[in-house]
Each structure stands twice: as C-alpha cells, then as structure tokens.
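# Got a predicted model here, sequence first, then my questions.
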Amino acid sequence: MQVVQSPVIPIVGELIRNFPGTISLGQGVVYYPPPPEATDLTKFFADPTNHQYKAIEGIAPLIAAIKAKLQTFNGIELDKQCIMVTAGSNMGFMNALLAITSVGDEVILQTPYYFNHEMAIQIAGCHSVFVLTDENYQLRPEAIAQAITSKTKAVVTISPNNPTGAVYSQEALREVNQLCRDRGIYHISDEAYEYFTYDGINHVSPGGFPQSHAQTISLYSLSKAYGFASWRIGYMVIPEHLLVPIKKVQDTNLICPPVISQYAALGALQTGFDYCRSHIQAIARVRQLVLRSLNSLQGLCTIAPAHGAFYFFLKVHTQLDAFELTERLIREHRVAVLPGTAFGMDRGCYLRVAYGALQESTAKEGMERLVKGLQTILT
C-alpha cells in the first residue's frame, strides 16, 4: 500500500478548504440532484425484508430495468452475458481485476489514465502497463498490440474519457476489442460518462459488438448521469463464465449492493434519459463557455479536442511542476484544478479542468480566475 498513490481529490480538497472562496474545477461530479422518482421509490424499502441481505447480483426489478436500458441504449442483448449491480463502477473494476488476474499479471492502461484504475491494479498485486494515447488523446491500437505480453490479462479503455474528455471512435474500439479476442485477453470498457457526448458525437459500447460477449467486461455508473455520486450504485456486464468468480469477490467485499440505493436507482432508470437530457444540455452550454475561455490561452496551453464527459485536459507550456502550479492557482487565484501527474503525466505540465459541477455564472467566474491565473503565473 505504500507504493499506491494517495487519492488526489482529497488532497486538493484540503487545499480548497484552506483557502475559502476557491471555485473548484476539480472533482468530476454534476451540478444536479437525482430525479424525484429516485427518492420516491425508496418508500419500498420500508418492507421489513429489505433490512436483510439480498441477492449478491442485485434486486430483480433493478436488474430488469438495467437489461432494458442496455438493449435500447447500448445495443447489448445479454444472450451470453450477466449483470452485476455494484457499489459504483470503481467496485466493478476491482471485482473484474480480482476475478481475472493473479498476482504479477499485467493490465494495459491508456495514458493519461484514470488514477483509481492504476491504484486498483497495484492493490491487486498486478502491474500497470502504460500506452500513450496520441496528441488528441485517442487510442493507438498498434501500440496496444505491441504492449501485450504473456502476462497481459486485460486492456482498459474509458470512453468518453476521464481525464481527457476524448470520445473513442467505433473503428478504434472495434480494433481493440478484436485484438483482445485474438489474444485471449479481456477488454474492460469503462462507460461511466456514456450519456455525456457533444457536437453530434455518439457513444459506442464494445459489449454490443458481434462476438464480443466472451472477452468484454463493461462498467457503468449512475453517479454522473443521474446525480447519484453518494448513493454508490453502478453495474457491470460480464461474460457468463465470470459470474461465479465475481460473485465470490462481491460477496466478500459487499455481500450485496445497498438495497435502499438500488430502489433509488430503479426509480432513476424508470425516468429514462429524458431526465438527464435537459441537464446535459445545460452542461453543454457551460462546456462552450469553458472552451471559449480556454481558447484565450492559446500559446500558453495546448487544448486538445474533447467531445465527451465534462473535462478538458490542458498541456501547459511551462517548466513548473503540475502540482506546484495547482497549489499556486488555489493559493493566489482561488481556483482549483487537478494536476496531470495524478493521471500518469509525469513528463510536462498538464491540468484537468472539470466543468460538470458548475452552472453558467459560477463557471464564468471560475474560468476568468483560471485564465487570469495562468496568464499571470506563466508570463
């Protein structure tokens, strides 16, 4: 555990608390709460039997609602796949690791990576193998193929991506998925931001590709789209042959997903995408505001295209350390971002800017502080 990096968000959160009035462009959450139907449905929790343990994989009504959503939105028919409800998609990732790896195995991550994935791989006693994405943070399937060894157990993709906001093309995801099938390894597809795409770009689920069922593990979350972060509900779609080992892992760590949260999740899913749509449209407007502000930093930063999630990942043209720059932005300009070092970008200075938690007025003020801060520090 000594070599596992400390979670960066609590570290930055402590800095924010030390400088009151700081606007956070740090944590990746949305500004809106769950739909009323979510809390309304928790009334069913009053049934006395709901205070007892329930099925490891989740309650039947929620499983049915997830199955319907997967068929209509993701194109996943579940002929030879199973659903496991989890306490968020981070738990789904750990479930998958513990089910498919042995100590010393390798898992391929795309760099920049999501820090909790890298932390989980180390905690499981495995090794992360890092493959750089291209200049626009897109997949490089040829490089992924070259990184596979006899110890490789899985390739991880995140689309829409955290921390970059990149959305991977269907062609690239098909290539990676086929590569995993050909090499007999797993494709772990993290799709927590599946609804957050912009500019006419569509989300693609590798689990819906023909013949992908035996090698694809798909991870989903209600935390983002339904404002569900603290309720800790996600789910995973897994090959049938992994159901028993993943049940062993989940029973040991959790026994069953929190039942009251599962009823809330059922209420949220029953509202459908209509509840999310108007809020995501509002986030899209904030995104345009953020992009206009960032474009004024041309010359000081490189801003790659970001058509998904609610992040921009900046390459800052400076010799300053990313965490030092983050600290100065908080201390001197009262605006917080996350340093790229947390996402594996140790060469160069990178910052992740998150905008999902802010409405337009706060986002405008936050971006003005960020732009002014970077201009002041870097020039």
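Perfect, thanks for sending it.
# use CA for all of it now, contacts and neighbours both
Noted.
# Quick check: closest non-adjacent residue to Leu132.
Thr111 (4.7 Å; CA to CA, 6 or more residues apart in numbering).
# Count the residues that sit near that neighbour.
When neighbours are counted by other CA atoms under 10 Å, Thr111 registers 20.
# Contact partners for Pro339?
By CA atoms under 8 Å, 6 or more residues apart in numbering, the residues touching Pro339 are 322-323, 325-326, 349-352.
# if we can go back for a sec, could I get the contacting residues of the residue nearest to Leu132?
Taking CA under 8 Å, 6+ apart, we find Thr111 in contact with 130-133, 343-345.
# where's it relative to Gly340, distance?
Computed as CA to CA, to the nearest Å, the Thr111 to Gly340 distance reads 10 Å.
# again, but for Cys349
Cys349 is 7 Å from Gly340, where distance means CA to CA.
# Would you map the strands across the chain?
Using DSSP state E, the strands of the chain run over 23-24, 81-86, 106-111, 127-132, 152-158, 186-190, 216-221, 234-239, 301-303, 311-316, 335-336, 338-339, 349-354.
# quick one, the last one and strand 311-316 angle?
Relative orientation of strand 349-354 versus strand 311-316 (axes from the mean of the first three to the mean of the last three CA atoms, to 10 degrees): 160 degrees.
# got a list of contacts for strand 349-354?
25-28, 163-164, 310-322, 326, 337-341.
# any chance you could map the helices in the protein?
Under the criterion DSSP state H, helices of the chain are mapped to 8-18, 36-41, 60-69, 89-100, 115-123, 141-147, 170-183, 243-253, 259-271, 273-295, 322-333, 360-378.
# okay if I get these as TSV plus mean neighbour count?
Shown next, in TSV, are the helices of the chain (neighbours: other CA atoms under 10 Å):
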stretch	mean neighbour count
helix 8-18	15
helix 36-41	17
helix 60-69	16
helix 89-100	22
helix 115-123	20
helix 141-147	15
helix 170-183	18
helix 243-253	16
helix 259-271	22
helix 273-295	17
helix 322-333	20
helix 360-378	17
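# Reformat the strands of the chain into CSV and put distance to Val8 next to each item.
Output for those, formatted as CSV (distance: least, CA to CA, whole Å):
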stretch, distance to Val8
strand 23-24, 14
strand 81-86, 23
strand 106-111, 17
strand 127-132, 19
strand 152-158, 19
strand 186-190, 20
strand 216-221, 21
strand 234-239, 22
strand 301-303, 22
strand 311-316, 16
strand 335-336, 12
strand 338-339, 8
strand 349-354, 12
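# Relative to Lys69, how far out is Gln211?
Counting by CA to CA, the gap from Gln211 to Lys69 is 20 Å.
# Grab the nearest non-local neighbour of Gly26.
Spatial nearest neighbour of Gly26, excluding adjacent residues (CA to CA, 6+ apart): Val337 at 4.4 Å.
# my guess is the one you found contacts Ser24, does it?
Yes. In this structure, Val337 is within contact of Ser24 by CA atoms under 8 Å, at 6.6 Å.
# Between these two, which contacts overlap?
Taking CA under 8 Å, 6+ apart as the contact criterion, Val337 and Ser24 have no common neighbours.
# Got another one to weigh against that:
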Amino acid sequence: MLPLNPALAATFRPPVMEARRWLAGLTFPPERPLINLSQAAPVEPPPEPLRRAMAEAALERADAHLYGPVLGRPELREAVARDWSRAYAGTIRPEEVAITQGCNQAFCAAIQSLAGPGDEVILPAPWYFNHKMWLDMQGIRTVPVRCGAEMVPDAAEAARLVTERSRAIVLVSPNNPSGAEYPAETLRAFAELARSRSLALVLDETYRDFDAREGAPHDLFADPDWGEVLIHLYSFSKAYRLTGHRVGAVIASPARMAEIEKFLDTVAICAGQIGQIGAAWGMANLRDWLAGERAEILARRAAMAEGMAEGMAQLPGWRVKGCGAYFTWAEHPFDMPAPDLAQRLLREAGVLLLPGTMFMPEGDVQGARHVRIAFANADRDGIAALMQRLEAFRP
C-alpha cells in the first residue's frame, strides 16, 4: 500500500460533497421538487454584461490566457486598495493586496504564513468547516471558543485559551455558518487581544457585501498600524457570482505578503486571468447591480427570520440562533441527532440542509441540536415552501 499523509487521512471529508452523496438514488416529484439549502454559493451565472466583458477579454486579450503576476493583476489590486480604503476610512496600498484562487486559498495562504505543525489557532464554534479542514491537514490544533448570545464570540473568553503555541485568531463576519454580524466593538476587542498577545487576527469578510448594516462594519483599517495585527480575506465569488472562476483576495502587510507570495507561486502560480478581469470589471461597473443583490438577500433573510420566529405556531420548537448573509443557524426540536434529521428531511420532505455536527467539534452535543440553512438560492416563494415542509414534517 502506498504511504498516506496521516494529517490528511485524519481530516474529515468535505461536508457539502457528503451531503450531495445523500442524493444518490433519490428522486423528487415535480409537485415537490428538491429545496437545496446545503451550499452557500450562487447558482446563477454572472449578469450578462459581466459575462460579455469576460468573453470579450477571452477573445481579444492575449494576456487573458497567460500566466500573470503571482500576487494578481495590478488593476484589480489597485481597485481593491482604493475601494477598501474608502469603505473602511483607512489606508491600504496595492502592494498590501494579493489576488487568490478564491477566498479558501486566501485563508490557506494566510495560515501557511502564520503557523506550522503543533501550533494552535483559535476558531469560534460553530466554525466554517473548510477552515477546520485546512488546519487539520497542516497538523495545526484548532482551539474552539464558544459563541454566546446571538452567536457572537467573546474576546475575554478567547484570551483564556491563548497559550505559547497560539498563532492566530480567525473570525468570519458575517458568519458562516451562523449568519451573525459581529459588532464593531467585538472586532476591536479581538484586534486588541491579538496585538497584546502577539497573534494575528485573520478576518474573513467573504459576505461583507450582504451585511445588513450601513457603512463600514469596523474601523480596524483606520489604525495606521493595522498590518501588525490584521490579515483580511475576501471573496469576489459571492458578490459577482464568479464561483467557478475562483477569485479571492488577501490584504496584509508587505512583509506578510512576501511570505504569502511563496505559497501562491507554489500552489497555483497565479489566479485565473479571466476571473480577475471579470472581478475588476464588476467593481467598476456593477455597483448598482450589487446593491440590488444585497437588497434581495436581505429580503430573504427577513423572510427566514419571520418564518422561523420563536413562538410562531407553524414551527413549534424551532429556535433561530443566528440569521444573516446567506445563513440561518437554527436549533431543532426533535429527539434525534442533526445528521439523522438532515437525512430524514431530505428523504421525507425534499429539503437538503447541513447538520450542525459538520461545524462543531466531534462529539459536541450542540452540534447535534442544530442545523445550517443556506437560503441564498431560495427566493421568498422557496422560503415559504420550506416553512410549509418543516411544518408538515413529523418524525
């Protein structure tokens, strides 16, 4: 038998792919089609003007088919630096921006520059499972910090978990899987904790375009020394429906960027050129369209919150713990673990969602009590249908 990396072997299999395997052999009648709430990704293509711009680049621009700079196309790096500086009332330079093959790669690059086998990284639980998977693959210990009211972690609680092996704290806001939007004061408290203990604060703002709040969600970039603490991650996939083109970004100090460049050159050389061209075109031309996308997501969020509101007679026992961006994190009322519930909902109600166990430490009782509902691809009629099916479900 060929050798196998033990860290990779010990890493759990991708949860979304596991959920897709549950579909094998199942059929859904036309009068009750599958409601797929398992994955947090747009299923529609980019808007037609963006597709046309990308098609034109593919036909007319020779550099769209060649290797590009490891850290990304200059025009996209400049656009991110300019727009982020304005949005966050801070100073971000193009050399502090790198473009990656999606935000997952941005996270991997950041962590690779921070920690190695035997080190520790603090993650709020529930966590984004791909973050946990990468840490496991690298032999880095994940230290969970519990989320409190409204699914927001507490910096004072995290401080008690810091050890000499700690290297970073990772936050996602708006959060995957809970949807929670972390208050500015919470992010500031974590930044101060990170600075005081010589840690990095890795802040993943993949879903920032769908934050319900107006204005900047934090002031961390207003600190002229932000690069001593903060590493910021972003995804163009959600904003412009570029999931298949894999375009993300990492913002960090120039010294950190020199280390990140080593990783990016080794694993991908560069992000895809056509996706980067599309992202830059979208930033320049789709501001109003993106505002409409945000309004639609916020309307779906409101429909989810209303449909599952505590005390609603139609869904007795269900309790929403967090709702925002693409997600609802809900406690279910049934006397069965969430993995069993998820598979029964699929077979008996035609609803595919993910059990909380996919986002929590193994054996955690809270994981068995919760589910994640990714509602971004269910319109308001689809959300109404979901409520009807949950109401009719009788285990």
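Sure thing, it's come through. These numbers were taken from a predicted model, which means no experiment stands behind them.
# about what we covered before: weed out the non-buried ones from the contacts of strand 349-354 of structure 1.
Among the contacts of strand 349-354 of structure 1, those scoring as buried are 25-28, 163-164, 310-316, 318, 321-322, 326, 337-341 (criterion: 16 or more other CA atoms under 10 Å).
# Tell me the counterpart of Met360 of structure 2 in structure 1.
Aligned by TM-score structural alignment, Met360 of structure 2 pairs with Gly344 of structure 1.
# how much space between that match and Gly208 of structure 1?
30 Å.
# What of Asp190 of structure 1?
According to CA to CA, Asp190 of structure 1 and Gly208 of structure 1 sit 14 Å apart.
# When the two are compared, which one has more neighbours?
More neighbours surround Asp190 than the other of Asp190 of structure 1 and Gly208, with 26 against 18 (other CA under 10 Å).
# Could you find the counterpart of that one in structure 2?
Match for Asp190 of structure 1 (TM-score structural alignment): Asp204.
# contacting residues around that match?
170-173, 232-234.
# give me that answer again for 7 Å
Neighbouring residues of Asp204 of structure 2 by CA atoms under 7 Å, 6 or more residues apart in numbering: 171-173, 232-234.
# Neighbour-wise, give me the winner out of those residues.
Neighbour-wise, these (other CA under 10 Å) top out at Leu233, 27 neighbours.
# Quick check: that one touching Val247?
No. With contact defined as CA atoms under 7 Å, Leu233 of structure 2 does not count as touching Val247 (11.3 Å).
# could I get the helices of structure 1 as a markdown table with distance to Met1 of structure 1?
Conversion of the helices of structure 1 to a markdown table gives the following (distance: least, CA to CA, whole Å):
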| stretch | distance to Met1 of structure 1 |
| --- | --- |
| helix 8-18 | 15 |
| helix 36-41 | 37 |
| helix 60-69 | 35 |
| helix 89-100 | 15 |
| helix 115-123 | 7 |
| helix 141-147 | 26 |
| helix 170-183 | 30 |
| helix 243-253 | 18 |
| helix 259-271 | 30 |
| helix 273-295 | 37 |
| helix 322-333 | 22 |
| helix 360-378 | 34 |
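# Can you tell me which of those is nearest to Ile303 of structure 1?
Nearest of the helices of structure 1 to Ile303 of structure 1, taken as CA to CA: helix 273-295 at 7.4 Å.
# Would you mind listing the outside residues contacting the closest one?
Under CA under 7 Å, 6+ apart, the answer for helix 273-295 of structure 1 is 35, 196, 198, 225-226, 355-356, 359-360, 363, 367.
# now swap in stretch 209-224 of structure 2 and tell me
By CA under 7 Å, 6+ apart, stretch 209-224 of structure 2 touches 87-91, 174, 184, 187-188, 226, 239, 294, 297-298, 325.
# Give the aligned range of stretch 174-190 of structure 2 in structure 1.
The aligned range for stretch 174-190 of structure 2 in structure 1 is 160-176, by TM-score structural alignment.
# ok now the matching stretch, how far from the chain's centre?
Relative to the centre of its chain, stretch 160-176 of structure 1 is centred 12 Å away, using CA atoms, centre = their mean, to the nearest Å.
# Let me see the residues that make contact with that stretch.
Taking CA under 7 Å, 6+ apart as the rule, stretch 160-176 of structure 1 contacts 114, 137-139, 141, 159, 191, 193-194, 204, 206, 305-313, 352.
# With stretch 229-236 of structure 2 instead?
102-103, 106-107, 191, 194-195, 199-206, 242, 247-252, 279.
# ok, 6 Å please
With CA atoms under 6 Å, 6 or more residues apart in numbering as the test, stretch 229-236 of structure 2 has contacts from 103, 195, 200-206, 247-252.
# For that stretch, what is the distance to the chain centroid?
11 Å.
# Could you do stretch 316-328 of structure 1 as well?
The chain centre lies 24 Å from the centre of stretch 316-328 of structure 1; the measure is CA atoms, centre = their mean.
# Next: stretch 206-223 of structure 1.
15 Å.
# residues of it that come out buried?
For stretch 206-223 of structure 1, burial by neighbour count (16+ other CA under 10 Å) applies to 206-209, 212-223.
# of all those residues, which two lie farthest apart?
Greatest spacing in the buried residues of stretch 206-223 of structure 1, by CA to CA: Ala214 and Ser223 (27.0 Å).
# hmm, back to that, please tell me how far the residue nearest to Gly26 of structure 1 sits from Met367 of structure 1.
11 Å.
# now do Ile330 of structure 1
13 Å.
# Same question for Pro61 of structure 1.
From Pro61 of structure 1 to Met367 of structure 1 the distance is 43 Å (CA to CA).
# cool, and Tyr220 of structure 1?
Relative to Met367 of structure 1, Tyr220 of structure 1 is positioned 30 Å away (CA to CA).
# Ala143 of structure 1 now?
Where Met367 of structure 1 is concerned, Ala143 of structure 1 sits at a distance of 36 Å (CA to CA).
# relative to its centroid, which residue of structure 1 is most remote?
Centroid-distance maximum for structure 1: Pro48 at 35.1 Å, with CA atoms, centre = their mean.
# among the contacts of Thr111 of structure 1, who's most crowded?
Of the contacts of Thr111 of structure 1, with other CA under 10 Å as the count, Phe343 tops at 24 neighbours.
# Relative to Phe12 of structure 2, which of the contacts of stretch 209-224 of structure 2 is nearest.
Proximity of the contacts of stretch 209-224 of structure 2 to Phe12 of structure 2 (CA to CA) peaks at Pro174, which lies at 24.7 Å.
# Can you get me a residue count around the closest residue in space to the closest one that isn't next to it in sequence?
Distances taken as CA to CA, 6+ apart put Glu181 closest to Pro174 of structure 2, at 4.4 Å, once the chain neighbours are dropped. Using other CA under 10 Å, Glu181 of structure 2 has 24 neighbouring residues.
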